[in-house]
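**Q** Provided below for reference: sequence and predicted model.
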Amino acid sequence: MTASPADIDSLSGLIPFSECNDDELIVLADHARVIDERKGYVLAELGSTDEWDYYLLKGTLHLVSDDGKVLEIRAGTEAARHPVAHLQPRKYTLQAQTAVQFLRVKKALLVSLKYAPGRQVCMLVEDDEHHGLGVHPLYTEIYDDLLNDRLVLPSLPDIAVRIRQLIDQEEASVQQVATLVQVDLAISAKLMKIANGALYHGLRPVDSCQQAISRLGLESTRNLVVGFVLRNLFKEKIHTALLTRHAQHLWEHSVEVGAIAQVLAEVTPGMSPDEALLVGLLHDIGELVILSYAENYRELAEDRTALERIIVELKGELGGIILHEWGFSEAFVTAAQEAEKWSRDPAPEPDYCDIAMVAQLHSFVGTTKMQHLPKLSEVPAFCKIAHGELTPKLSMKLLDQAKEQILEVRQLLMS
């Protein structure tokens, strides 16, 4: 192996580095290496996880999937302008078919560029890699729309946007927020129902929207309003009968995960229960985009296996893009991108992605889906909940004790 520093010319034609100016490229070049390797060299193994992304500069690579199918990537093609097989754990073994030259760069650099201000950079390059592996054309349509800034994203309903903007202003008062909330009588009624619900059992009942918001707090109100309007968003975006049922099941799952996440956050220091509820509601939002595109492919409505494969591949990246566009914090973006990376363990302290991950596993208990997932005790995120003092039995007991609260959340968000 021979390695040398990267130069501006080798970076400027690659995505997302092509979006950078010369000064940025100079800095980036210091963190990337150009490597020459022999035929037969393995850059990465199927199922492996590491800190690197690779770009093919010269030669030919073979990507070998778990079923033995082979895809060829050649230097100079459009696919080579993107990081090769960037999803982790790796979905392919990357092996040099000829002598090769490739650029190796830390994934953290690409993550920092992905949502840089003013940039709309797509990281969904494994669409190109799947050509020849029997992938549905929906992959290509979404990928092309992302690259050309045509992706059709859902808009957060106006009432939620206005309330978020008002509450994010430091001088916002409860009275101002109540005046705005009362424009939507259904939302106002639901906030009052929560303020008089199981979580506040024993307190004097509230009889006005303003009193409800005062009890809940402005941040909780902001998050709950978004949760209330999301259900309509799931209903309005999909029109095909079979896909409508899929969207309904998706919303039911999101509500279940959100309700469980709220309970888990209550016993985990540093976590806001209402924030955790909203993280749970939004963790699969990327799937909604895929379903809206899938309406143009009637056969997908009945081919559940093909649709699920597309969803698994794309929903994380799409969810991160949507939540970034909606102005949500990095905690929400990370949860959308990584809530099904079961071996994820970035820090000893828990974050909202950990909460969403454990909530998902709990939501699958008793279903066939759990047969293909790790046990709670095998997931690093579970060991961080409640100071790491929970066992699987204790966590199930905790949720059983909170069943009235969980049921109340379900009823409010499903009605």
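**A** Here it is on my side, so go on.
**Q** drop to CA atoms for contacts and neighbour counts, all remaining ones
**A** Fine.
**Q** longest helix in this structure, by number of residues?
**A** Longest among the helix segments of the chain by residue count, using DSSP state H, is helix 241-266.
**Q** could you pull out the buried residues of that helix?
**A** 243-244, 246-248, 250-266 (16 or more other Cα atoms under 10 Å).
**Q** I'd like the next helix or strand past that helix.
**A** helix 273-282 (DSSP states H and E).
**Q** tell me the angle of that next one relative to helix 241-266?
**A** 160 degrees (axes from the mean of the first three to the mean of the last three Cα atoms, to 10 degrees).
**Q** what is the end-to-end distance of stretch 360-380?
**A** 14 Å (Cα to Cα, to the nearest Å).
**Q** could you pull out the buried residues of that stretch?
**A** 360-364, 376, 379-380.
**Q** out of these, which sit inside helices?
**A** Per DSSP H, the buried residues of stretch 360-380 map to helices at 360-364.
**Q** so what angle separates the directions of the helix or strand residue 305 falls within and helix 273-282?
**A** If you go by DSSP H and E, residue 305 is part of helix 304-325. Relative orientation of helix 304-325 versus helix 273-282 (the same axes, to 10 degrees): 140 degrees.
**Q** and the next helix or strand after helix 304-325, what's buried?
**A** Sequence order places helix 330-338 as the next helix or strand after helix 304-325, per DSSP H and E. Residues 332-338 are the ones in helix 330-338 that count as buried (16+ other Cα under 10 Å).
**Q** before we move on, what about stretch 401-413?
**A** Result for stretch 401-413 [16+ other Cα under 10 Å]: buried residues 402, 405-406, 408-410, 413.
**Q** same question, stretch 219-236
**A** Result for stretch 219-236 [16+ other Cα under 10 Å]: buried residues 220-231, 233-234.
**Q** what is the distance between that stretch and the centre of its chain?
**A** Chain-centre distance of stretch 219-236: 17 Å, with Cα atoms, centre = their mean, to the nearest Å.
**Q** contact partners for the spatially most central residue of the chain?
**A** Among the residues of the chain, the one closest to the centroid is residue 336, at 1.7 Å (Cα atoms, centre = their mean). Going by Cα atoms under 8 Å, 6 or more residues apart in numbering, residue 336 touches 282-286, 316-317, 319-320, 353.
**Q** could you dump the buried residues of stretch 401-413 to JSON lines with secondary structure and distance to residue 144?
**A** Shown next, in JSON lines, are the buried residues of stretch 401-413 (DSSP: H, G, I helix; E, B strand; the rest coil; distance: Cα to Cα, whole Å):
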{"residue": "402", "secondary structure": "coil", "distance to residue 144": "45"}
{"residue": "405", "secondary structure": "helix", "distance to residue 144": "44"}
{"residue": "406", "secondary structure": "helix", "distance to residue 144": "41"}
{"residue": "408", "secondary structure": "helix", "distance to residue 144": "42"}
{"residue": "409", "secondary structure": "helix", "distance to residue 144": "39"}
{"residue": "410", "secondary structure": "helix", "distance to residue 144": "37"}
{"residue": "413", "secondary structure": "helix", "distance to residue 144": "35"}
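**Q** got another one to weigh against that:
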Amino acid sequence: MAAENALYVILKEKIKQDELVLPMLPEVALKVRQAADDPDISLAHMGELISHDPALSLGIIKVANSALLGRRVKVETISQAVNRIGLRQIKSIATAMAIQQVFVSKNSIVATYMKKSWQKTVDVASVAISLMDLYLKQQKHSPLSIDTLTLAAIVHNVGVLPIITEAEHHPDVFANPRFIKQAIIKLSGKIGGSITRAWGFSDELTLLAESWSDLTLLPKEPHYLDFIRAGAIYHGIFNDESTKEVLLASFAKKGILPEVDFMQCQQFKEKYLEVKSMFV
């Protein structure tokens, strides 16, 4: 257990001393967020800003053409995509799409872990977004929004990044993935909160990054946490049977799930794959 303990102790000390190197928000996401806060920004200007990043442009076009927006006529340009999504939603959607750029490393072993972490993030996010889209069709006056959830679900796991990066300095840790997994379980929430604060995200998003896996926090009303946790159940991140039963029953009672075993039906699985296609 020496390798695990060494990594854990080092991470805890760096957190305590505020010395942990946090990933930076991609520059294009920062520019989009700043532009979206400008009351005089135009859709044309926003489209031009996004068009400078080919990967983000492709992501935004995929979102605009997704089943989430319910449009049959496909858009082909970033200008058309931004007009379809709208300025109100583009800030969160563009940020979410750009965050993939921080899940990278020049070290091949670290890059593999980063890729797996991004895939897990997308898996959970796709479930959460699918469920919320279905939920909002029934609850048209809900204060929850799909764009906020999209960003929340994409950043929920961002705390793993500094842990994997720090592990790069301890190659023996990679010989046993359990060492990294334990550090992630114990520290990723706290680190995720530090990252979202550093990126200037809202207190609500910071709470989600810090608390999505803390099952002592159980909102009485439908909450973004519920949708992210449903994704964690679907992909086996929460795998204790009694925990799953309690959470699924709660989701059904709140109307987040039409019925407890809804995520096993073909309708949901097809919806999930449609949403996931936005990210791949």
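**A** Here it is on my side, so go on. What you see is a predicted model; the values in this text were computed from it and never measured.
**Q** which one of the contacts of residue 336 of the first structure is nearest to residue 56 of the first structure?
**A** Relative to residue 56 of the first structure, the closest of the contacts of residue 336 of the first structure is residue 317; by Cα to Cα it sits at 22.5 Å.
**Q** any idea how far that closest one is from residue 96 of the first structure?
**A** In this view, residue 317 of the first structure and residue 96 of the first structure are 28 Å apart by Cα to Cα.
**Q** next one: residue 370 of the first structure
**A** Residue 370 of the first structure is 37 Å from residue 96 of the first structure, by Cα to Cα.
**Q** and residue 26 of the first structure? What does it align with in the second structure?
**A** Using TM-score structural alignment, residue 26 of the first structure has no partner in the second structure.
**Q** other SSEs contacting the one helix or strand residue 26 of the first structure maps to?
**A** According to DSSP H and E, residue 26 of the first structure maps onto helix 22-29. If contacts are counted by 3 or more Cα pairs under 8 Å, 6 or more residues apart in numbering; DSSP states H and E, helix 22-29 of the first structure sits against helix 8-12.
**Q** hmm, back to that, including distance to residue 5 of the first structure, could the buried residues of stretch 219-236 of the first structure go into JSON lines?
**A** Listed next are those as JSON lines, based on distance: Cα to Cα, whole Å:
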{"residue": "220", "distance to residue 5 of the first structure": "50"}
{"residue": "221", "distance to residue 5 of the first structure": "51"}
{"residue": "222", "distance to residue 5 of the first structure": "48"}
{"residue": "223", "distance to residue 5 of the first structure": "47"}
{"residue": "224", "distance to residue 5 of the first structure": "50"}
{"residue": "225", "distance to residue 5 of the first structure": "51"}
{"residue": "226", "distance to residue 5 of the first structure": "47"}
{"residue": "227", "distance to residue 5 of the first structure": "48"}
{"residue": "228", "distance to residue 5 of the first structure": "52"}
{"residue": "229", "distance to residue 5 of the first structure": "51"}
{"residue": "230", "distance to residue 5 of the first structure": "48"}
{"residue": "231", "distance to residue 5 of the first structure": "51"}
{"residue": "233", "distance to residue 5 of the first structure": "48"}
{"residue": "234", "distance to residue 5 of the first structure": "48"}
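**Q** closest to residue 108 of the first structure out of the residues you listed?
**A** Within these, proximity to residue 108 of the first structure (Cα to Cα) peaks at residue 223, which comes in at 29.5 Å.
**Q** name the SS class of that closest one, please.
**A** State at residue 223 of the first structure, reduced to three classes by DSSP: H, G, I helix; E, B strand; the rest coil: helix.
**Q** residues in contact with the residue in the second structure that it lines up against?
**A** Residue 223 of the first structure maps onto residue 92 in the second structure, with residues paired by TM-score structural alignment. Going by Cα under 8 Å, 6+ apart, residue 92 of the second structure touches 33, 147-148, 150-151.
**Q** relative to residue 271 of the second structure, how far out is residue 92 of the second structure?
**A** According to Cα to Cα, residue 92 of the second structure stands 21 Å off from residue 271 of the second structure.
**Q** same question for residue 252 of the second structure.
**A** From residue 252 of the second structure to residue 271 of the second structure the distance is 18 Å (Cα to Cα).
**Q** check residue 259 of the second structure too.
**A** For residue 259 of the second structure, the distance to residue 271 of the second structure - Cα to Cα - is 16 Å.
**Q** mind checking the end-to-end distance for stretch 130-144 of the first structure?
**A** Using Cα to Cα, the two ends of stretch 130-144 of the first structure sit 14 Å apart.
**Q** and if you look at stretch 152-163 of the second structure?
**A** End-to-end span of stretch 152-163 of the second structure (Cα to Cα): 20 Å.
**Q** could you tell me where it falls in the first structure?
**A** The aligned range for stretch 152-163 of the second structure is 279-290, by TM-score structural alignment.
**Q** ok, and what's touching the matching stretch?
**A** 152-154, 227, 234, 237, 247, 250-251, 254-255, 257-259, 261, 310-311, 314-320, 322, 332, 335-337, 339, 352-353, 356, 359.
**Q** quickly note the distance from the counterpart of the residue nearest to the centre of the first structure in the second structure to residue 191 of the second structure.
**A** Superposed on the second structure with TM-score structural alignment, residue 336 of the first structure falls opposite residue 209. Relative to residue 191 of the second structure, residue 209 of the second structure is positioned 9 Å away (criterion: Cα to Cα).
**Q** what do you get for residue 267 of the second structure?
**A** For residue 267 of the second structure relative to residue 191 of the second structure (Cα to Cα), the value is 36 Å.
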